[in-house]
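Novice: would you be able to build a 3D model of this:
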Amino acid sequence: MDRAEVLLIGGRSGVGKSTVGWEVSARLRAVPVSHAIIEGDFMGQVHPAPEGDPHRSEITERNLTAVWANFARLGHRRLVYTNTASVLPGATGMFVRAMGADVRIVRVLLTATDVTAEARLTGRELGSELRQEIEGSARKARMLDARAVAGTVRVTTDGRSVIDIAGEVVAATGWV
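Specialist: Predicted structure coming up:
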């Protein structure tokens, strides 16, 4: 396979993007399906934001491009990428520029109720930003639901095991 493919796993805070992403990777390794995985949230974590890049989108794209180039040099053609907003229309260009004009993009939006997300965040966020995370998660859930690219596969995570969720996500890729 010469064409690059990317699985974008998006969703609100507390929905399980990282956990599902790593379980997807475990399932792909077991088959085995060659792939790389990137936690997109780490691609732009610089504070303060670079001058002229208040949303850190430029540094995120530059880092994605560099990391993907390294993976591609090793022969990888499939990427699992987790990030809240990765399923929004504005993210498409970043993946086309970083991975090539003919990249195949599969978008999955993980969903959870406010109650489920708050419970998960309460268990995870031990620092000073819990309330901010809960409020931001609810806002992002509504925005993602309204603005996700047409054709995005929606996968509910409430009351489901990560193994079951990852199975549905992997099925959406057609990689197995």
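Novice: from here on, just use CA atoms for contacts and neighbour counts.
Specialist: Fine.
Novice: how about T111: what's its closest non-neighbour residue?
Specialist: In this structure, T111 finds its nearest non-sequential neighbour in T156, 4.8 Å apart by Cα to Cα, 6 or more residues apart in numbering.
Novice: so the residue lying farthest from the centre of the chain, which state does it fall into?
Specialist: Seen from the C-alpha centroid of the chain, the residue lying at the greatest distance (Cα atoms, centre = their mean) is E51, 25.5 Å away. Of the three states, E51 takes coil under DSSP: H, G, I helix; E, B strand; the rest coil.
Novice: relative to M94, how far out is it?
Specialist: E51 sits at a distance of 19 Å from M94 (criterion: Cα to Cα, to the nearest Å).
Novice: to compare with the earlier structure, here is another sequence to fold:
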Amino acid sequence: MTAADGTEALLIGGRSGVGKSSVGWEIAALLKAADVAHTYVEGDTLDQTWPKPPGDATLATLTEENLRALWRNFAARGQRRLIYTNTSAVLDADLIRRATGAARCIGVLLTASDTTTLGRLAAREIGSELDLHTHRSAQMADRLDRDAPSWVHRVPTDGRTVTDIATEIIGITTWS
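Specialist: Okay, the predicted model is just below:
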């Protein structure tokens, strides 16, 4: 996979509870309805292992290796557009480029208020990790707001439908 193949990666990041997965699935559905070729990968699935591998405290190496393996298979079947969701996706453009050979990364940081994200997390986290996700969500909101590169588009999700948000993001990509 080389940058010359024209691979583009849409990186959707944001704090927990902001709507990344819902928006990613909706973008995929809208692109499918428009017959636009794409692949959707939820980054959280690439590093779900315990214990963490020795020497890979942040799981970045495992994430990159797994994405590289997946993308190799998708690219071999002609895919050139990747939708990738993960909390820190917009901070990980270099990792995505290395794993996929993407010539272009389009960054979108989804944003939402503390009240909105807490409500979404409370509805989603029905097990034992609500407090953990709530705490991490607030920490990541601060980090993402501070560290997201200037080329990243900020898209608010408060009070908006998933379809409205997905449609706005597709417009940013110019994929349709």
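Novice: hang on, S22 of the second structure packs against T161?
Specialist: No - checked against Cα atoms under 8 Å, the pair S22 of the second structure and T161 is beyond contact range at 10.1 Å.
Novice: between the two, which is the more surrounded one?
Specialist: More neighbours surround S22 than the other of S22 of the second structure and T161, with 16 against 11 (other Cα atoms under 10 Å).
Novice: which non-adjacent residue is nearest the more buried one?
Specialist: Leaving aside its chain neighbours, S22 of the second structure sits nearest to V162 (6.8 Å; criterion: Cα to Cα, 6+ apart).
Novice: ok so, going back, what about the residue nearest to T111 of the first structure, how many neighbours?
Specialist: Applying other Cα under 10 Å, we find 14 residues neighbouring T156 of the first structure.
Novice: ditto for G21 of the first structure
Specialist: A total of 26 residues lie near G21 of the first structure under the criterion other Cα under 10 Å.
Novice: which SSE is the residue mapped onto it from the second structure in?
Specialist: In the second structure, the residue matched to G21 of the first structure (TM-score structural alignment) is G24. Per DSSP states H and E: G24 of the second structure is located in helix 20-33.
Novice: just L110 of the second structure next, same as before
Specialist: Per DSSP H and E: strand 104-111 holds L110 of the second structure.
Novice: now which residue in the second structure aligns to the residue farthest from the centre of the first structure?
Specialist: Using TM-score structural alignment, the partner of E51 of the first structure in the second structure is P54.
Novice: how close does its match sit to T61 of the second structure?
Specialist: 11 Å.
Novice: L30 of the second structure too?
Specialist: Taking Cα to Cα as the measure, L30 of the second structure falls 32 Å from T61 of the second structure.
Novice: check Q139 of the second structure too.
Specialist: Distance of Q139 of the second structure to T61 of the second structure, given as Cα to Cα: 23 Å.
Novice: before we move on, what about G55 of the second structure?
Specialist: G55 of the second structure sits at a distance of 9 Å from T61 of the second structure (criterion: Cα to Cα).
Novice: so which of these two has more stuff around it?
Specialist: Taking other Cα under 10 Å, G55 of the second structure and T61 do not tie; T61 has more neighbours (15 against 8).
Novice: how big's the offset between the helix or strand hosting the more buried one and the first structure?
Specialist: Assigned by DSSP H and E, T61 of the second structure belongs to helix 60-76. Once the two models are superposed, helix 60-76 of the second structure sits on average 0.3 Å from its counterpart in the first structure (mean Cα distance after the TM-score superposition for the first structure).
Novice: for the helix or strand that that helix is followed by, packing partners?
Specialist: Downstream of helix 60-76 of the second structure, the next assigned helix or strand under DSSP H and E is strand 81-85. Other helices and strands packing on strand 81-85 of the second structure, by 3 or more Cα pairs under 8 Å, 6 or more residues apart in numbering; DSSP states H and E, are strand 8-13, helix 20-33, strand 39-42.
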